[in-house]
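Q: Got a sequence here, can you model it:
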Amino acid sequence: MNTKIVILDEDNIEQNIVNEAGLVIREGGLVVFPTETVYGLGANALDSIAVGKIFKAKGRPQDNPLIVHVSDFNIDHLVKEVPRIAKKIMNMYWPGPITLIFNKSNIIPSVTCAGLDTVGIRMPSNIIARKLIEAAGTPIAAPSANISGRPSPTDVESCIEDLSGKIDYILGGDKSEVGLESTIVDCTCTPICILRPGAITVEMLREIDDKVYIDKSIMSKPNKDFKPKAPGMKYRHYAPKAPVKIICGDLTKTIAKINEIVQTSIGNKKIGIMATDETKDKYPYGTVISLGSRKKLDSVGRNLFEVLRSFDAIDVDLILSEAFEEMGIGVAIMNRLKKSAGFDIIYV
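A: Got it, this is the predicted structure:
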């Protein structure tokens, strides 16, 4: 398949290009597009055949539901009801990096929701994404634009690497601002529940509902019979080619443990180390890449997937990562790290 690739200037968007990509969606094709979280691989959310192409292109398990992207607040035709708490969240955080789970209407095909009676919906803040949805004239179902299981793409180059030749159209823009997939909140239960942490944190949501909580299953390894209600809950995700191991505990002990592992592996393995600005000079051996500053965890989240992919490019044998405090966006960072490592964690 020949994949058309066009890169847009987000400050000067060529509407004719967006319209062309929108037509591809409307006619049942697949289009990569930027969002503020990560790049997405989109199809007409109401076309079961088109949605099926997403699973094939990504190699995605059929029981992993997709998120439906919209360009405005008019979602009544997509869901059975919009609870009052959901309206409050929408008014505060849409457009933005948060997905809400609703009981779906019959207009949403079963394949889009992996056979569930619920659907996740979000309104991205990225201008190209919203213009594409408007041009398509239909909500767009979209997971991240990568081969299933690999680190999610935060730039168009990563999308080209994974999907060129497998889909119809790649619509590029700037690097993703957030770098982590959207927060997912289940609004079908009381109190509401976070099914995937993200940039909209539990602390932020507790300003709306002080009873909101994080589903305990998302921070631990699920069993094989677990049925996911939202993307990213069941399978190993965000994984580079080399295995990832997390070193968790006191930072001084963490540094010492990483250095110990690297020194005992010299001559046998090429080791990558995911450090921070504060610690990157503490590792005399190994290939060290900083995720950003511990004082600005937003930057760590923004860089996480890009750094994981960087280690693929230099072909390391093992990746060792420092851990982060599970507060605020640190919860989302550790959720993605644990998934990328398959929950391989050394506590010190």
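Q: switch to C-alpha atoms for all contacts and neighbour counts from now on
A: Will do.
Q: Apart from its chain neighbours, what residue comes closest to residue 135?
A: Closest residue to residue 135 apart from its sequence neighbours, by C-alpha to C-alpha, 6 or more residues apart in numbering: residue 22 at 4.8 Å.
Q: Provide a list of residues in contact with that neighbour.
A: Contacts here follow C-alpha atoms under 8 Å, 6 or more residues apart in numbering; on that basis residue 22 touches 132, 133, 134, 135, 136, 137.
Q: Correct me if wrong: the last one contacts residue 26.
A: The reference is to residue 137. Yes - counting by C-alpha atoms under 8 Å, residue 137 does reach residue 26; the two are 7.3 Å apart.
Q: what about those two, which has more around it?
A: Counting neighbours by other C-alpha atoms under 10 Å for residue 137 and for residue 26 shows that residue 26 has the greater number, 23 against 16.
Q: Would it be right to say that residue 13 lies in a helix?
A: No - if the criterion is DSSP: H, G, I helix; E, B strand; the rest coil, then residue 13 is coil and not within a helix.
Q: That one: what's its closest spatial neighbour, skipping adjacent residues?
A: Excluding the flanking residues, the one nearest residue 13 by C-alpha to C-alpha, 6+ apart is residue 128, at 7.6 Å.
Q: Name the next helix or strand downstream of the longest helix anywhere in the chain, please.
A: In the chain, ranked by residue count with DSSP state H as the criterion, the top helix is helix 297-313. Where DSSP states H and E defines the elements, the next helix or strand beyond helix 297-313 is strand 318-322.
Q: Tell me which other helices or strands that following strand touches.
A: Packing partners of strand 318-322 (3 or more C-alpha pairs under 8 Å, 6 or more residues apart in numbering; DSSP states H and E): strand 244-248, helix 251-265, strand 271-275.
Q: Give me the angle between the first one and helix 251-265.
A: For strand 244-248 against helix 251-265, the angle by axes from the mean of the first three to the mean of the last three C-alpha atoms, to 10 degrees is 140 degrees.
Q: Quick one: work out the angle between strand 244-248 and helix 297-313.
A: Note on geometry: by the same axes, to 10 degrees, strand 244-248 and helix 297-313 are set 140 degrees apart in direction.
Q: Let's see this one next, to set against the first:
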Amino acid sequence: MSDYKTEMQNCMETLKRGGLILYPTDTVWGIGCDATNADAVDKVYALKKRKESQALICLVSDYKMLNQFVEDVPEVAYDILKYANKPTTIIYDDPIRVAENLIADDNSLAIRVSKDKFSNELVKRFRKPIVSTSANISGEKTPQSFAQISPEILKGVDYVVNLQRSKQSGKPSAIIKLTNDGKVTVIRK
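A: Purely as a prediction, here's the structure:
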């Protein structure tokens, strides 16, 4: 079993060179990459066999980082996140400083403040958002454990984290769309 520090370093090196990682998050095992690197984001879409019109989620470490990558975070977002009783992803209008192919056609981006120790620290150290999309081919069932991840996904990433492999995954996050005009829409409970 590899140690935490080594795993963190291996992920950082992979992300910095535009590679893909397979890592545990606060919800399910995720495929990740540098959210500011369009070529890396393209690799995620290709591996998942997913259309670019189906946007991806990315993780940030805290509210300060959230504000660096969204033009104007509506105040209600902080209340939603403060009182959420499970991991919650919010779709924000007007993302900035991320790869263009990560931004949805309506100029929005789904972002979650990670609460998982490993993924949060990874994002914090990387100092940029990291893509976090479920470790499955688009349209297939989301793996509930590391053991359920398909060989195609395992072979398609550049680095697989060797931590928490026996842990059952949580459920995918709640997703809320929050527009700058204050409209709140629950996409997934």
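Q: Going by distance to residue 196 of structure 1, which of the contacts of residue 22 of structure 1 wins?
A: Nearest to residue 196 of structure 1 out of the contacts of residue 22 of structure 1 is residue 133 (C-alpha to C-alpha; 23.8 Å).
Q: residue in structure 2 matching that closest one?
A: Under the alignment by TM-score structural alignment, residue 133 of structure 1 pairs with residue 123 in structure 2.
Q: what about the residue lying closest to that match once chain neighbours are set aside, neighbour count?
A: For residue 123 of structure 2, ignoring the flanking residues on the chain, the nearest one in space by C-alpha to C-alpha, 6+ apart is residue 61 at 5.6 Å. Look at residue 61 of structure 2: counted by other C-alpha under 10 Å, it has 24 neighbours.
Q: which one in structure 1 is aligned with residue 61 of structure 2?
A: Aligned by TM-score structural alignment, residue 61 of structure 2 pairs with residue 71 of structure 1.
Q: Tell me who's in contact with its match.
A: With C-alpha under 8 Å, 6+ apart, residue 71 of structure 1 has these contacts: 123, 124, 130, 131, 133, 134, 139.
Q: from those residues, which would you call buried?
A: Among the contacts of residue 71 of structure 1, those scoring as buried are 123, 124, 130, 131, 133, 134, 139 (criterion: 16 or more other C-alpha atoms under 10 Å).
Q: Tabulate those residues (TSV), appending secondary structure and distance to residue 335 of structure 1.
A: Below are these laid out as TSV (DSSP: H, G, I helix; E, B strand; the rest coil; distance: C-alpha to C-alpha, whole Å):
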residue	secondary structure	distance to residue 335 of structure 1
123	coil	23
124	coil	22
130	helix	28
131	helix	31
133	helix	29
134	helix	33
139	coil	28
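Q: Next, please give the residue ranges for the helices of the stretch 101-250 of structure 1.
A: Assigned by DSSP state H, counting those that start in this stretch, the helices in the stretch 101-250 of structure 1 fall at 127-136, 156-163, 202-205.
Q: so the last one corresponds to what in structure 2?
A: Okay, so that is helix 202-205 of structure 1. Against structure 2, there is no aligned range for helix 202-205 of structure 1 (TM-score structural alignment).
Q: so how far is that helix from its chain's centroid?
A: 19 Å (C-alpha atoms, centre = their mean, to the nearest Å).
Q: The closest residue to residue 213 of structure 1 other than its chain neighbours and residue 93 of structure 1: what is the separation?
A: The spatial neighbour of residue 213 of structure 1 that comes closest, neighbours along the chain excluded (C-alpha to C-alpha, 6+ apart), is residue 193 at 5.2 Å. Distance, residue 193 of structure 1 to residue 93 of structure 1, using C-alpha to C-alpha, to the nearest Å: 16 Å.
Q: the more surrounded of the two?
A: Taking other C-alpha under 10 Å, residue 193 of structure 1 and residue 93 do not tie; residue 193 has more neighbours (20 against 17).
Q: quick one, what contacts the aligned partner of that one in structure 2?
A: The alignment partner of residue 193 of structure 1 in structure 2, by TM-score structural alignment, is residue 185. Taking C-alpha under 8 Å, 6+ apart, we find residue 185 of structure 2 in contact with 176, 177, 178.
Q: And for the last one, the neighbour number?
A: So the one you mean is residue 178 of structure 2. As a burial measure, residue 178 of structure 2 scores 21 neighbours (other C-alpha under 10 Å).
Q: And residue 95 of structure 2, by the same measure?
A: Residues contacting residue 95 of structure 2 under the criterion other C-alpha under 10 Å number 25.
Q: Skipping adjacent residues, who's closest to it in space?
A: Of all residues not flanking residue 95 of structure 2 in the chain, residue 70 sits nearest, at 4.3 Å (C-alpha to C-alpha, 6+ apart).
Q: Show me what that neighbour lines up with in structure 1.
A: So residue 70 of structure 2 corresponds to residue 79, using TM-score structural alignment.
Q: Residue 107 of structure 1 versus that match, what's the distance?
A: Residue 79 of structure 1 is 9 Å from residue 107 of structure 1, by C-alpha to C-alpha.
Q: State the distance from residue 101 of structure 2 to residue 66 of structure 2.
A: Counting by C-alpha to C-alpha - residue 101 of structure 2 and residue 66 of structure 2 are separated by 19 Å.
Q: Looking at the contacts of residue 185 of structure 2, spot the one nearest residue 4 of structure 2.
A: Using C-alpha to C-alpha, residue 176 comes nearest to residue 4 of structure 2 of these, at 32.2 Å.
Q: Just list the residues touching that closest one, thanks.
A: 88, 89, 90, 91, 184, 185, 186, 187, 188.
Q: again, 7 Å this time
A: Each residue near residue 176 of structure 2 by C-alpha atoms under 7 Å, 6 or more residues apart in numbering is listed here: 89, 90, 91, 184, 185, 186, 187, 188.
Q: which SS class is the second one?
A: Under the three-state scheme (three-state DSSP), residue 90 of structure 2 adopts strand.
Q: Could you state which residue of structure 2 sits nearest its centroid?
A: residue 132 (2.1 Å; C-alpha atoms, centre = their mean).
Q: rewinding a little: is the residue nearest to residue 95 of structure 2 in contact with residue 91, as I believe?
A: No - applying C-alpha atoms under 7 Å, one finds residue 70 of structure 2 not in contact with residue 91, separated by 10.2 Å.
Q: More neighbours: which of the two?
A: Taking other C-alpha under 10 Å, residue 70 of structure 2 and residue 91 do not tie; residue 91 has more neighbours (23 against 19).
Q: what about the strands in structure 2?
A: 21-24, 29-32, 57-60, 88-93, 108-113, 130-131, 133-134, 159-160, 174-178, 184-188 (DSSP state E).
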